[in-house]
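J.: structure, please.
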Amino acid sequence: MTPADLAELLKATAAAVLTEHGLDTAALPTSVTVERPRNPEHGDYASNLALQLGKKVGANPRDLAGWLATALAEKDGIAGADVAGPGFVNLRIDASAQAVIVSNVIDAGTDYGHCAALQGHHINLEFVSANPTGPIHIGGTRWAAVGDALGRLLATQGAAVVREYYFNDHGAQIDRFTNSLIASAKGEPAPEDGYAGDYIKDIAAQVLAKEPDALGLPDDEMHETFRAIGVDLMFTHIRQSLHDFGTDFDVYTHEDSMHTSGRVERAIARLRDVGKIYEKDGAVWLRTTDFGDDKDRVVIKSDGAPAYVAADIAYYLDKRERGADLCIYMLGADHHGYIARLKAIASALGEDPATVEVLIGQMVNLVRDGQPVRMSKRAGTVITLDDLVEAIGVDAARYSLIRSSVDSPIDIDLQLWSSASAENPVYYVQYAHARLSALARNAADLGVTAGTAHLGLLTHEKEGTLIRNIGEFPRVLKTAAALREPHRVSRYLEDLAGDYHRFYDSCRVLPQGDEAPNDLHSARLALCQATRQVIANGLGILGVGAPERM
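T.: Predicted coordinates:
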């Protein structure tokens, strides 16, 4: 009996109990929640349904809980039901009924935990989108890990997800980048507002290798040569770094294309048609204050150049025209103002502001030996994705960045995350998977096979705890997807790994010596197979490897 099965049973039983006592069944909620008590002595699952219903139907909650417990105790698969506190119902599940969870995992395999909750939804997920003026910094690296995991998570719920990188290759920052390349090529120091670091020297040298006469060209041609080649080289490096990190995108959109394709002009024309554009002080303005923004936004500056928001308008409209019914933007800690701005843009265009969702990620700090790590070997002033991977590896880097809510700043202890110890969370989870893989190999050598025919033999306390935690996986994914919080998957995996290690220490899985394999060995091996599958599925959502040997 899965938690979902139990919730349905509880709802049906409550309907029957209310009818029996002449109470209104219309008060029943659409869905019923059952939870695992923190104290296992209180039962396998608990529900507060009687507390929810009592006042609505005019019954004492504890009396109602008693009626529910009596009715539930007679149901198949329920080993016991009792009332606690002011009206909680605590339930114990029969071992045979509970063990169906193991069969479900084995049957579903890599699809276990998936559902169709977001079936039919088309989600555009934009993340990282770093300027092409340097390597991906540590903040962007956090989004590379979290965004990729969120995309995988949403897909498990049935959503069609397009992962998109918006390449900011238009505007003043590109001019500063280009001028920095030219200065380096000439052997001059970087401009005061330019970019420094060895990567600038490398790219400048590569531009000259491709175009040896670039410095002798007229200024406009020289600038365009360094811009075009330099931006392409930087973008190539960014894409390769992200790919090596396990993060790939379905679509790469260039900001410059919003201007060269006429999308900006078309978007402004649409806004003008609906009366949301006005002119003042020689500039063109958008009335975003009509929709909750703190001030109206300049779209075309007084010198005729488009403001940055012009591309934002065109880009949002482009996403919607490509079929996105939800546009999720994952932005850095300094972009809080974009929340109201992007929603106002949607409203001004006549779209539902709920089609815009903005997630803000907080800062990341690296620590070694208790001291902050501040300088990058390559970028000169910031820590980069490549620096982090070099220090602790891809799996640890991804896991460490996903493991905490993006609402909170995090410190990554390089010494901890590179260690092969149980204190290292990713090592702890991966070791559980490797241990389970070794167990499967040993079982094959001994001729022990996993079987689901005798799962009712799994009556040990540690077996029950492990089974119930496996059964929570679908709910964890559904909640994590709904809240956009992939860190919930990480924390769940750590709990599951702990339950497995405790089970393994208490319950012997394989026969020893001359002992012949029996039904209990087979059932426990099936439980191990299911546990291994869930850990692999969870690590896969995080984009982290599930090693078979460590």
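J.: going forward, measure contacts between C-alpha atoms and count neighbours the same way
T.: OK.
J.: correct me if wrong: residue 270 contacts residue 349.
T.: Yes: between residue 270 and residue 349 there is a contact under CA atoms under 8 Å: 7.3 Å.
J.: looking at the two, which is more packed in?
T.: Comparing residue 270 with residue 349 by other CA atoms under 10 Å, the one with more neighbours is residue 349, at 21 against 16.
J.: return the distance of that one relative to residue 320.
T.: 11 Å (CA to CA, to the nearest Å).
J.: repeat for residue 354
T.: 12 Å.
J.: the two - which one has more neighbours?
T.: residue 320 (18 against 12).
J.: residues contacting that one?
T.: residue 327 (CA atoms under 8 Å, 6 or more residues apart in numbering).
J.: and residue 300, by the same measure?
T.: So residue 300 contacts 283, 284, 285, 306, 307, 310 (CA under 8 Å, 6+ apart).
J.: one more time with 10 Å, if that's ok
T.: 268, 279, 282, 283, 284, 285, 286, 306, 307, 308, 309, 310 (CA atoms under 10 Å, 6 or more residues apart in numbering).
J.: how many neighbours does the nearest residue to it once chain neighbours are set aside have?
T.: Excluding the flanking residues, the one nearest residue 300 by CA to CA, 6 or more residues apart in numbering is residue 306, at 4.3 Å. A count of neighbours around residue 306, defined by other CA under 10 Å, yields 19.
J.: another sequence for comparison is provided below:
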Amino acid sequence: ADDREFTASGDVNDVESIRQFAVAYLRNEQDKDLRAFDLHFDNYYLESSLYTSGRVEAAVKKLQDAGKTYEQDGALWLKSTEYGDDKDRVMRKSDGSYTYFVPDVAYHIGKWERGFTKVVNIQGTDHHGTIARVRAGLQAAGVGIPQGYPDYVLHTMVRVMRAGEEVKISKRAGSYVTLRDLIEWTSKDAVRFFLLSRKADTEYVFDIDLALAKNNDNPVYYVQYAHARICSVLAAWGGDVDSLREADLSPLDSPKALGLMLELAKYPEMLSAAAADFAPHDVTFYLRDLAAAYHSYYDAERILVDDETVKKARLALVAATARVLHNGLQVLGVSAPQKM
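T.: Here you go, the predicted model:
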């Protein structure tokens, strides 16, 4: 059902046929966006399947059998206050339908049972209120799920500016900007870098004109240009980069060289912290700082000097910088061009 193809009946009164076609069409549109972004999802999971497979009913039964529910005013309630929520939550309304956090509980029980002990949910900030109740339901189910499962990263909406004006988006009017639109207007690299250049829960404005600019104000251009600039130096030298491993680094004693080396030394710890904190924006900030340190060093000292020892030391430093720039960009899924 997740990669469905469907041909509508053509009958304007056949609501179910129209619904099936709409789901298939929008799923196809999502896939086109993801392919343009070089993203692949191994599995899609339709919420409706949680009902048809009986997983929702099974999850509710687990909670009832554990004594974590009660009936009141014709509704079924979860004792979520026992797990830190500010009030108990309705699970099944008086009309027999379930509230929207219940299938989330059922889904995550299934995910845990499938062996996913580390789960990160990426959602909009409007879902913030569901976190406590979903976690409460998972704790109450008594299936061994630890406290604080799953993790969440909440994103705000992105505003888009073009030619100095905000691109108007309206659900009611059916006007919206897709990921593919941004990629076609700018580039995959720009979209990836820009969207990762801020904390997920902070307001962000995607400036189309800035993403197209070929100057230092454009952060992705600035970082990629630093890498290309180093590649140009190494190409002009024409030697074997691997031989620089044995270079004597003692000539690297100037303030600019030392500053660049200190920036390089931050990379492993920064990357580990960014991964642990779900903070890819830290990688973008670091790459911008590293590029700035390199540009400053390049402007201060000639690299291809006559003194062989000094030259190889400086080449080793910039080659290491190129490696870290390349690796950092690769983590973000952004290319590291050798020429620009």
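J.: need the TM-score from the superposition.
T.: The TM-score (TM-score structural alignment, normalised by the length of structure 2) is 0.89; 334 aligned residues with a CA RMSD of 2.5 Å.
J.: that older thread, so which of the contacts of residue 300 of structure 1 comes closest to residue 93 of structure 1?
T.: For those, the residue nearest residue 93 of structure 1 by CA to CA is residue 309; the value is 57.3 Å.
J.: element containing that closest one?
T.: If you go by DSSP states H and E, residue 309 of structure 1 is part of helix 308-321.
J.: just checking, what's the longest helix in structure 2?
T.: In structure 2, with assignment by DSSP state H, the single longest helix is helix 308-332.
J.: which strands and helices sit next to it?
T.: helix 188-195, helix 219-237, helix 255-265, helix 267-276, helix 281-300 (3 or more CA pairs under 10 Å, 6 or more residues apart in numbering; DSSP states H and E).
J.: ok, average deviation of the third one from structure 1?
T.: So that's helix 255-265 of structure 2. When structure 1 is superposed, helix 255-265 of structure 2 averages 1.2 Å from its matched positions, counting by mean CA distance after the TM-score superposition for structure 1.
J.: show me which positions of that helix end up buried.
T.: 256, 257, 259, 260, 261, 263, 264 (16 or more other CA atoms under 10 Å).
J.: export these to TSV and tack on distance to residue 5 of structure 2?
T.: Converted to TSV, the buried residues of helix 255-265 of structure 2 look like this (distance: CA to CA, whole Å):
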residue	distance to residue 5 of structure 2
256	59
257	59
259	57
260	54
261	55
263	51
264	50
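J.: tell me where the stretch 251-400 of structure 1 has strands.
T.: 251-254, 277-280, 283-286, 297-300, 326-331, 356-360, 364-368, 371-373 (DSSP state E, counting those that start in this stretch).
J.: now the helices and strands packed on helix 308-332 of structure 2 as TSV including distance to residue 31 of structure 2?
T.: Converted to TSV, these look like this (distance: least, CA to CA, whole Å):
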stretch	distance to residue 31 of structure 2
helix 188-195	15
helix 219-237	25
helix 255-265	38
helix 267-276	26
helix 281-300	25
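J.: between those, which one is closest to residue 2 of structure 2.
T.: helix 188-195 (25.6 Å).
J.: mean shift of the helix or strand just after the closest one relative to structure 1?
T.: The helix or strand immediately downstream of helix 188-195 of structure 2 is strand 204-207, counting by DSSP H and E. Strand 204-207 of structure 2, aligned to structure 1 and superposed, deviates on average by 1.8 Å (mean CA distance after the TM-score superposition for structure 1).
J.: hang on, the earlier thing: the helix holding residue 309 of structure 1 maps to which residues in structure 2?
T.: Using TM-score structural alignment, helix 308-321 of structure 1 lines up with residues 100-113 of structure 2.
J.: show me which residues of that stretch are buried.
T.: 101, 102, 103, 104, 105, 106, 107, 108, 109, 112.
J.: give the contact list for the closest residue to the second one other than its chain neighbours.
T.: Which is residue 102 of structure 2. Closest residue in space to residue 102 of structure 2, ignoring its immediate chain neighbours: residue 91 at 6.2 Å, by CA to CA, 6+ apart. The contact partners of residue 91 of structure 2, taken as CA under 10 Å, 6+ apart, are 60, 69-70, 75-79, 97-103, 133, 137.
J.: try it again at 7 Å.
T.: Neighbouring residues of residue 91 of structure 2 by CA atoms under 7 Å, 6 or more residues apart in numbering: 76, 77, 78, 98, 99, 102.
J.: go on, residue 270 of structure 1?
T.: Applying CA under 7 Å, 6+ apart, no residues qualify as near residue 270 of structure 1.
J.: average gap between the helix or strand hosting residue 445 of structure 1 and structure 2?
T.: Using DSSP H and E, residue 445 of structure 1 sits in helix 425-446. On superposition with structure 2, the mean distance recorded for helix 425-446 of structure 1 (mean CA distance after the TM-score superposition for structure 1) is 1.7 Å.
J.: quick one: map residue 218 of structure 2 onto structure 1.
T.: Under the alignment (TM-score structural alignment), residue 218 of structure 2 maps onto residue 424 of structure 1.
J.: now do the contacts for its match.
T.: Residue 424 of structure 1 neighbours (CA under 7 Å, 6+ apart): 416, 417.
J.: repeat that for 10 Å
T.: Contacts of residue 424 of structure 1 (CA under 10 Å, 6+ apart): 396, 400, 413, 415, 416, 417, 418.
J.: likewise for residue 209 of structure 1?
T.: With CA under 10 Å, 6+ apart, residue 209 of structure 1 has these contacts: residue 203.
J.: which part of structure 1 lines up with stretch 31-42 of structure 2?
T.: Residue span in structure 1 matched to stretch 31-42 of structure 2, by TM-score structural alignment: 239-250.
J.: who touches stretch 254-264 of structure 1?
T.: In contact with stretch 254-264 of structure 1 (CA under 10 Å, 6+ apart) are residues 129, 165-171, 265-267, 269-270, 299, 306, 308-315, 317-318.
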